[in-house]
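Novice: Could you work out the structure for the sequence below:
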Amino acid sequence: MNKQWSPELHDFPAELLLLLDMVQSGRSSFAALNVADQSLDWQAFGSLALHHRLYPTIHAVCNAQSQQLPSNMLQWLNQKYQRNAFTMLQLSGQMQRVTQALTDRQIRALQLKGPVLAQSLYGDLSRRTSKDLDVLVPIEQADEAEQVLLSLGFVKTQEVPRTTDNWRWRYNHESYVDERTGVEIELHWRLNGDAGAEQGFEELWERRQQLEFGGTAIQMLGQEDLLIYLCVHGARHAWFRLRWLVDIDRLVQSQLDWQLLRRLTHQYKCNHIVGQAFVLTHWMLHTPISGEMAQWADAPRAQDLARRVLVFIREKVNLCPEPETQVLAKYYRSYQYALKTIGQKALFWVRKMAPDDWDMQTLPLPKMLYFMYYPLHPFLLLYRRTQRRDAVQREVEQQ
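Specialist: Take a look at the predicted model:
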């Protein structure tokens, strides 16, 4: 490796640094690949490209440098690329079908990621992976939108707990699947679950942008709202997939209204989260920190949060829904707490004192006895904490 990477990445494996070099938007010289370097583990490289969902992004780079890559790696990349191209076309078709059905029922819908993100950021559906569609509708039309999905043949696969009255505020989506095609949809009524204040649907709709897919008008988030949403989504998941940082790298090089972004991040108290994303893209993808970006990236809290997630990227950790080990799970919970604003931390502790869905799962009671969860809550909370601590201790002893 001869590229000057950030000192923060000194312990990243060579295969991961190579992957980072290859996905830089228009700036990669492929300098990280040394043909004479026999120490590169191409199987590990392929595993990383798959884990970080970057194989379609590096496909064009690898084809251009085909003489420098093992033939079996090129063949693997071509197979993955073609399969992803088919998947994205299938998602695009379902997106048009669902959008038209919602429009017919006069339900406004914003596509959050999926094919619209691939098209708007990469200019090609096949250059980005997506496993499902994320659709945001007004909260008052969520039930009606669900009926539309059910009428199209989708089946609900994930239903949020509704035992407490504030479930629609604490959670943000439910999941559905078309069993004929396997296409999954997450129907959102909020951008983020349990995240405090965020842009309302009417505000998002006013700033939306429109793309055309096969003659169907598809609405998606405006650039600034999209940047905030992707930063919050990546931060909540500790950026364990580098694909999300590549998205940010592409997005900050587009035409952004920096004054609007400054107002929105201040209003919704997410300066530190956007700053973290800018720091990480600079460290890993050499994204230039412009004068406009510096006010977010230079903040000490943003840089601290960026350092906290490096372990999840370096160790190829899967955080869906929880880290594989109890030790990492504990560290992840600490990181999640560090992400919160002062108000969110206060609300977090208030909720610790009130019964929740976890209590009802720990000790199921008939509805007529739900009032008992109030005096029992501290004991159930202590029980769960003890169980987690014992699990961590057992894991440490086994290492």
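
Novice: contacts, neighbours, all on C-alpha from now
Specialist: OK.

Novice: which helices and strands does the one helix or strand residue 98 maps to pack with?
Specialist: For residue 98, the enclosing helix or strand under DSSP states H and E is helix 71-104. Counting by 3 or more C-alpha pairs under 8 Å, 6 or more residues apart in numbering; DSSP states H and E, the packing neighbours recorded for helix 71-104 are helix 55-64, helix 114-122, strand 132-136, helix 142-151, strand 216-220.

Novice: run the last query once more with 7 Å
Specialist: In terms of contacts (3 or more C-alpha pairs under 7 Å, 6 or more residues apart in numbering; DSSP states H and E), helix 71-104 is packed against helix 55-64, helix 114-122, helix 142-151.

Novice: Please render these as JSON lines that adds distance to residue 16 and mean neighbour count to the earlier fields.
Specialist: Shown next, in JSON lines, are the helices and strands packed on helix 71-104 (distance: least, C-alpha to C-alpha, whole Å; neighbours: other C-alpha atoms under 10 Å):
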{"stretch": "helix 55-64", "distance to residue 16": "13", "mean neighbour count": "19"}
{"stretch": "helix 114-122", "distance to residue 16": "22", "mean neighbour count": "20"}
{"stretch": "helix 142-151", "distance to residue 16": "40", "mean neighbour count": "17"}
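
Novice: Please provide the structure for the following sequence as well, for comparison with the first:
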Amino acid sequence: MSDATGAFGFIVAACRWPDDARRRAAIDAAAARVTDWNAVLTDAAQHRVMPLVANALRTVPAVPPVIADRCAAIARRDGMLAMAQTVELCRIGATFTERGIDWITIKGPALAMLAYGNVAAKPSHDIDLLIHPGAQADAFAAMRALGYASMDGQDRATPGSLDHVRKDSQWRDPTDKVTVELHTRLFINRAVVPTLGMESPREAVALGTGRTLPTLARPEQLVYLAVHGANTNWHRLKWIADFAALNRCSSADQRAAARARAAQLGAHHIHDSALALAATLFGDSTCPPPDVLSRQARRLAAAGLRDLTAPHRSTLREADWDRSLVVYLDKLRFMQGWAYRWEELRLMLVEASSYSPDAPWWRRWTAPIALGARFARRKLTQAVGR
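Specialist: As a prediction, the model looks like this:
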């Protein structure tokens, strides 16, 4: 890995968990190689791992005080948001339960408690809830009753009519602080582990206040985290850090069950690649990858390492068509089978915003042409600029 400033190496060391002597030794060694502490600040914010980095900086005397203070301030802000999200998640969950809406939460506070034992250790952009597709109308009514407003207008469309282009609907609370995503499936591509979801085994995560959060059972959770991270080439370090942390605090039986479940779902290459990437970054032998990796697993691990060490927004589907050919090929080769690839090709030609209730009827038919023209124009502009 090329890390000229030492910033990425330090952030990786900070993301090792649990906070034991091995982590502290790795932090001390990585701190000695840092030549630009500003890069640590900016990269930690980009990878959304500031609470872990701020925790690591407490014992590093070489860090400039202004950088340590700024990191601590951002970590406090992230922690306060995480606690506010936890409160809202409990409130929404209680309302859903009262109305007979079955639900589980994914990532967020539940994962933070499982992996780190503290909801403030893992910042989240939003709250993710998974519901049955048929429960959308009731869930939308419950969100409105709680004071939430739709951010994408899906509450004005026929429930389920946009499921072929969207996997979730977005909602914002009256204070404009908390965002909620109501998912009807876990992945936008319907061919990606389609049986993983509401019908999967569950476990209850204790919050320490007498309340619990329902989420995926540990094996299914590990498989989901592996597929979720690899699906975007792990372009944020927080995802592989969460996967590794949850693996370390899982039992040997749970880790073995996760690998068996991944094989049942056709995602064993992806799960193995996540284990390999975690071992490469964190050097932890607690959850090692198989002795022999498949070609697909090696390719996925290499793609993740490539994007982590050279982060760029173009790994995101929402970042428009101005992406490299390598990213397109990565998406098409992510899973085996023509069902997945056909669905991925279809989604590449779809602009989800064209299917919003406010969009004119003709926009969805011209979206592929417009996207292609925009891509060609940008490439031509880049060529002329050179």
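
Novice: quick one on the thing from earlier: can you put the helices and strands packed on helix 71-104 of the first structure in JSON lines and add distance to residue 213 of the first structure?
Specialist: Converted to JSON lines, those look like this (distance: least, C-alpha to C-alpha, whole Å):
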{"stretch": "helix 55-64", "distance to residue 213 of the first structure": "21"}
{"stretch": "helix 114-122", "distance to residue 213 of the first structure": "9"}
{"stretch": "helix 142-151", "distance to residue 213 of the first structure": "20"}
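
Novice: quick one, which of these is nearest to residue 288 of the first structure?
Specialist: With C-alpha to C-alpha, the closest approach to residue 288 of the first structure among these belongs to helix 114-122: 17.5 Å.

Novice: what's that closest one aligned against in the second structure?
Specialist: Mapped onto the second structure using TM-score structural alignment, helix 114-122 of the first structure covers residues 108-116.

Novice: The matching stretch vs the first structure, average offset?
Specialist: Relative to the matching residues in the first structure, stretch 108-116 of the second structure has an average distance of 1.1 Å after the fit, by mean C-alpha distance after the TM-score superposition for the first structure.

Novice: Any idea how far that stretch is from the middle of the chain?
Specialist: On the basis of C-alpha atoms, centre = their mean, to the nearest Å, stretch 108-116 of the second structure is displaced by 13 Å from the centre of the chain it belongs to.

Novice: Burial check on residue 21 of the first structure, number of neighbours?
Specialist: As a burial measure, the neighbour count of residue 21 of the first structure was computed by other C-alpha atoms under 10 Å and equals 24.

Novice: so what's it up against?
Specialist: With contacts defined as C-alpha atoms under 7 Å, 6 or more residues apart in numbering, the neighbours of residue 21 of the first structure are 28, 30, 32.

Novice: helix, strand or coil for the equivalent of the last one over in the second structure?
Specialist: With TM-score structural alignment as the matching criterion, the partner of residue 32 of the first structure in the second structure is residue 29. Reducing the assignment to helix, strand or coil with DSSP: H, G, I helix; E, B strand; the rest coil, the entry for residue 29 of the second structure is helix.

Novice: if I look at residue 29 of the second structure, how far off is residue 117 of the second structure?
Specialist: Between residue 29 of the second structure and residue 117 of the second structure the computed distance is 26 Å (C-alpha to C-alpha, to the nearest Å).

Novice: Please say which of these two ends up with more neighbours.
Specialist: Using other C-alpha under 10 Å as the criterion, residue 29 of the second structure and residue 117 rank with residue 117 on top: 17 against 14.

Novice: Could you report the distance from residue 10 of the second structure to residue 43 of the second structure?
Specialist: Distance, residue 10 of the second structure to residue 43 of the second structure, by C-alpha to C-alpha: 10 Å.

Novice: Residue 144 of the second structure too?
Specialist: For residue 144 of the second structure, the distance to residue 43 of the second structure equals 37 Å [C-alpha to C-alpha].

Novice: what's near enough to touch residue 130 of the second structure?
Specialist: Applying C-alpha under 7 Å, 6+ apart, the residues contacting residue 130 of the second structure are 103, 104, 105, 182, 183, 184, 185.

Novice: at 6 Å instead, please
Specialist: Applying C-alpha atoms under 6 Å, 6 or more residues apart in numbering, we find residue 130 of the second structure in contact with 103, 104, 182, 183, 184.

Novice: Tell me the counterpart of it in the first structure.
Specialist: Residue 130 of the second structure maps onto residue 136 in the first structure, with residues paired by TM-score structural alignment.

Novice: In the stretch 251-386 of the second structure, what residue spans correspond to strands?
Specialist: Shown for the stretch 251-386 of the second structure, no strands are assigned by DSSP state E, counting those that start in this stretch.

Novice: hey, where'd the strands end up in the stretch 101-250 of the first structure?
Specialist: Using DSSP E, counting those that start in this stretch, strands in the stretch 101-250 of the first structure cover 110-111, 132-136, 154-158, 173-178, 184-188, 209-213, 216-220.

Novice: Quick check: the second one compared with the second structure, mean distance?
Specialist: Yep, that's strand 132-136 of the first structure we're talking about. In the superposition with the second structure, the average deviation recorded for strand 132-136 of the first structure is 0.5 Å (mean C-alpha distance after the TM-score superposition for the first structure).

Novice: what angle do that strand and strand 173-178 make?
Specialist: Here strand 132-136 of the first structure runs at an angle of 130 degrees relative to strand 173-178 (axes from the mean of the first three to the mean of the last three C-alpha atoms, to 10 degrees).
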